[in-house]
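S.K.: The sequence and its predicted three-dimensional model are supplied below.
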Amino acid sequence: MSFDLLLPFQFPFMQNAFLIGLIVAVPTALLSCFLVLKGWALMGDAVSHAILPGVVLAWITGLPLILGAFAAGMGCALLTGYLAENSRVKRDTVMGVVFSGMFGLGIVLYTQVNTTQHLDHILYGNMLGVGPRDLWTAGLISAAVALVLLLKWRDFLLHAFDPAQAKASGLPVAFLHYALLSILSLTVVATLSATGLILAVALLIAPGAIAFLTVRRFGAMLAVSIVVCALSMSAGTYLSFWIDSAPAPTVVLILTTVFIVAFARRLWATKRASRRAAA
């Protein structure tokens, strides 16, 4: 029976799937905490979708896909920030327009590519097809992102809560703003091989949202989000082997289930505290 339970770990493609899942779990979990606190959930969605035209153009011109993805992600983030700061339109409206426009451009370019090689793995991910190059790329990006966030988490935290106070304290607010956007773009690039563009937003929001519902302190929130994301990635990959499904959407379903449980637990705890106060 134990051999049956360990069967998924005996295939090299499953080993790579587990490994890349754990690699991208750390930076996405850390970043999700800042995005949740700052209210940038839609920004994560926008950047992940806006990367598509950059990927397609990079493939057409023969450039590395990671270069096109990062350029498109940063272009979307910078354009969104510029339009929001220089117009009366609210930031969420600007993000919706920019992200839908760039995603539409990417789809048009994608349908015009005349080749036998499909780019579906960019949209939906291909955890079962990652190779050493994907692991190294995701590993290097993840290590750099995690290092920056862990070293500067207090600065990013103050910037997320109160930009005015951060500026008054002497912090480079503009630099932190664009540094967080750069980190967001790099993190989405790192998750390309794992979850693809469409499902990457789940990794950038769900772990932080679950941790936010579970703990009170930000340090604990970072730790809980990493544990939740890593366990969900491993459990989703493992379960997908037995139910014959794609790993990425299975991971997203597990994260969604954990979020619902955390939300129900928080709601129950709040109602119980209210009844005690009334008594």
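M.R.: Received the coordinates, thanks.
S.K.: make it CA atoms for all contacts and neighbour counts henceforth
M.R.: Fine.
S.K.: which residues does Met14 contact?
M.R.: Contact analysis of Met14 by C-alpha atoms under 8 Å, 6 or more residues apart in numbering lists 8, 128, 237.
S.K.: Neighbour-wise, which one of these leads?
M.R.: In terms of neighbour count, Thr237 stands highest of those at 26 neighbours, by other C-alpha atoms under 10 Å.
S.K.: quick revisit: for the contacts of Met14, which one is nearest Leu31?
M.R.: Distance ranking of the contacts of Met14 against Leu31, using C-alpha to C-alpha, places Thr237 first at 21.8 Å.
S.K.: Now do the contacts for that closest one.
M.R.: 14, 17-18, 247-248, 250-251.
S.K.: Against Asn126, how distant is it?
M.R.: Distance, Thr237 to Asn126, using C-alpha to C-alpha, to the nearest Å: 11 Å.
S.K.: Overlap of the contact sets of the two?
M.R.: By C-alpha under 8 Å, 6+ apart, the residues touching both Thr237 and Asn126 are Ala248.
S.K.: how about stretch 7-26: buried residues?
M.R.: Buried residues in stretch 7-26, counted by 16 or more other C-alpha atoms under 10 Å: 8, 13-14, 16-26.
S.K.: Alongside the first one, take a look at this:
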Amino acid sequence: MLTPLDFLQDLTNPLLLFLPKALFVCVVSAVVCGVVGTHVVLRGMTFIGDAVAHAVFPGIAVAFVLQGSLLLGGVVAGVVTAVLIAVVGQHRRLREDSVIGVFFVAAFALGIVIMSRAPGYAGSLQSFLFGSITGIPDRTVLLSALFAAGILALLALLHRDLVAVGMDRGYAAAIGLPVLALDVMLSVLVTLAVVMSIQTIGNVLVLALLVTPAATARLLTERVVPMMALAAASGAAAAIVGIYLSWALDLPTGGTVVLVSTAGFVLAWVASPRHGVLSSLRGRRARGGRMHNGTPDEHVGAQAD
């Protein structure tokens, strides 16, 4: 098996330039997805993240057919769909999840139809759906860095407003915050994060980068900013370890990164100091011991206090 030292040597090998580019894009995408995904997890909007991941597909397909920028194509398609969902979702007779279901399925179907008109359709479709580390151009590396800087800057600028809307929409509207505009902006930021990640992780698996690191961080902290930092760190670690394992064992990159991230989530779920399974079991045993040693009157008094 390829050792970590061998992997580091491959990263500096001029014949394997695609490898450090893939690692850079994947790590940057994981960091951004971790931060954006914190809002996705706290708001319970995982379905919206999935919808956006599918909505970018027609734009990527058009860009591929026209030999344009996949990032820009995906962004345009995702933003248009996000705005349509936000606007149509205001209709009183339609639930938001119904509107999302209509648009993301239609967008994904449109992308498949467009891709079918391109040469090498089957191979191209597979790389978009499941990711690839060998086809990342230099332009994508630069755009990913710019996108990441822009997304993180906007999140920092809108942090308080986005958190306020996520915690209590009614209160946020009452104090004059533009709730609809902030919802659209968050959908746009999710779109940008998704598009950044598609080339290495793939359209099918990209939702995991948004949700799993943030869910892992949710088990480890109660505060929003530390949760964002932990989610970014968890995602970046999964990207590094996942790409190393995929390279060393000749495994699909996207699937390996997602499985590593999932392993981190399971570890946090079991061993989290405050919310893990082991902590809960210890707490139950401690409470059981106190109830066993105390008198019934003492126990009633403790409950009343």
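M.R.: That came through fine. Keep in mind it's a predicted model, so treat the numbers as computed, not measured.
S.K.: TM-score for these two?
M.R.: Superposed pair, TM-score by TM-score structural alignment, normalised by the length of the first structure: 0.91. Supporting alignment: 278 aligned residues with a C-alpha RMSD of 2.1 Å.
S.K.: rewinding a little: just the ones in helices from the contacts of Thr237 of the first structure, please.
M.R.: 14, 17-18, 247-248, 250-251 (DSSP state H).
S.K.: Out of these, flag the one nearest to Leu37 of the first structure.
M.R.: Of all those, Val251 has the smallest distance to Leu37 of the first structure: 23.0 Å, by C-alpha to C-alpha.
S.K.: what helix or strand does the residue nearest to the closest one when sequence neighbours are not counted sit in?
M.R.: In this structure, Val251 of the first structure finds its nearest non-sequential neighbour in Gly236, 4.2 Å apart by C-alpha to C-alpha, 6 or more residues apart in numbering. For Gly236 of the first structure, the host element (DSSP states H and E) is helix 218-243.
S.K.: same thing with Ala46 of the first structure?
M.R.: Ala46 of the first structure belongs to helix 41-61, assigned by DSSP H and E.
S.K.: start and end residues in the second structure for whatever helix or strand comes next after that helix, please.
M.R.: Remark: after helix 41-61 of the first structure, the chain's next helix or strand is helix 65-85, criterion DSSP H and E. On the basis of TM-score structural alignment, helix 65-85 of the first structure is assigned to residues 70-90 in the second structure.
S.K.: ok, Leu203 of the first structure touching Ser32?
M.R.: Yes: the pair Leu203 of the first structure / Ser32 is scored as a contact, 7.4 Å apart, by C-alpha atoms under 8 Å.
S.K.: Between these two, point out the one with more neighbours.
M.R.: Ser32 (30 against 26).
S.K.: What distance do you get for that one to Ala206 of the first structure?
M.R.: In terms of C-alpha to C-alpha, Ser32 of the first structure sits 7 Å off from Ala206 of the first structure.
S.K.: picking that back up, nearest to Val258 of the first structure among the buried residues of stretch 7-26 of the first structure?
M.R.: Ala25 (15.4 Å).
S.K.: Okay, the closest one and Leu267 of the first structure: tell me how far apart.
M.R.: For Ala25 of the first structure, the distance to Leu267 of the first structure - C-alpha to C-alpha - is 27 Å.
S.K.: List the members of the contacts of Thr237 of the first structure that persist in the second structure.
M.R.: Retained in the second structure (both residues aligned by TM-score structural alignment, their matches' C-alpha atoms under 8 Å) from those: 18, 247, 250-251.
S.K.: Give me the buried entries from those residues.
M.R.: Buried among those (16+ other C-alpha under 10 Å): 18, 247, 250-251.
S.K.: what's the farthest-apart pair in the residues you listed?
M.R.: Phe18 and Thr250 (13.1 Å).
S.K.: Could you dump the ones in helices among the contacts of Thr237 of the first structure into a markdown table with distance to Asp155 of the first structure added?
M.R.: What follows is those, written out as a markdown table (distance: C-alpha to C-alpha, whole Å):
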| residue | distance to Asp155 of the first structure |
| --- | --- |
| Met14 | 38 |
| Ala17 | 34 |
| Phe18 | 32 |
| Pro247 | 35 |
| Ala248 | 32 |
| Thr250 | 35 |
| Val251 | 31 |
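S.K.: out of those residues, who's nearest Gln165 of the first structure?
M.R.: Val251 (38.0 Å).
S.K.: Do I have it right that Val35 of the second structure meets Ser234?
M.R.: No: the criterion here is C-alpha under 8 Å, and Val35 of the second structure misses it with Ser234 at 10.6 Å.
S.K.: More neighbours: which of those two?
M.R.: Each of Val35 of the second structure and Ser234 has its neighbours counted (other C-alpha under 10 Å); Val35 has more, 27 against 24.
S.K.: Tell me the residue in the first structure aligned with that one.
M.R.: So, by TM-score structural alignment, Val35 of the second structure is matched to Leu30.
S.K.: Leu245 of the second structure now?
M.R.: With TM-score structural alignment as the criterion, Leu245 of the second structure matches Leu239.
S.K.: burial count for its match?
M.R.: Neighbour tally, Leu239 of the first structure, other C-alpha under 10 Å: 18.
S.K.: and the gap between it and Ala194 of the first structure?
M.R.: Taken as C-alpha to C-alpha, the span from Leu239 of the first structure to Ala194 of the first structure is 16 Å.
S.K.: Can you tell me the SS state at the most centrally placed residue in the second structure?
M.R.: Closest to where the C-alpha atoms of the second structure average out (C-alpha atoms, centre = their mean) is Leu210, at 1.1 Å. For Leu210 of the second structure, the assignment made with DSSP: H, G, I helix; E, B strand; the rest coil gives helix.
S.K.: and it, what pairs with it in the first structure?
M.R.: Leu210 of the second structure maps onto Leu204 in the first structure, by TM-score structural alignment.
S.K.: didn't that match look like it was pressed against Gly44?
M.R.: Yes: in this structure, Leu204 of the first structure is within contact of Gly44 by C-alpha under 8 Å, at 6.6 Å.
S.K.: Common neighbours of those two, please.
M.R.: Joint contacts of Leu204 of the first structure and Gly44 (C-alpha under 8 Å, 6+ apart) are Leu35.
S.K.: so the aligned partner of Trp268 of the first structure in the second structure is in which element?
M.R.: If you follow Trp268 of the first structure across to the second structure using TM-score structural alignment, you land on Leu278. Assigned by DSSP H and E, Leu278 of the second structure belongs to helix 277-293.
S.K.: Flag every buried residue along that helix.
M.R.: For helix 277-293 of the second structure, by 16+ other C-alpha under 10 Å, it's 277, 279-280.
S.K.: How about stretch 111-126 of the second structure?
M.R.: For stretch 111-126 of the second structure, a neighbour-count test (16+ other C-alpha under 10 Å) marks 111, 114-116, 118, 124-125 as buried.
S.K.: If we only consider those residues, which is nearest to Ala193 of the second structure?
M.R.: Gly111 (18.9 Å).
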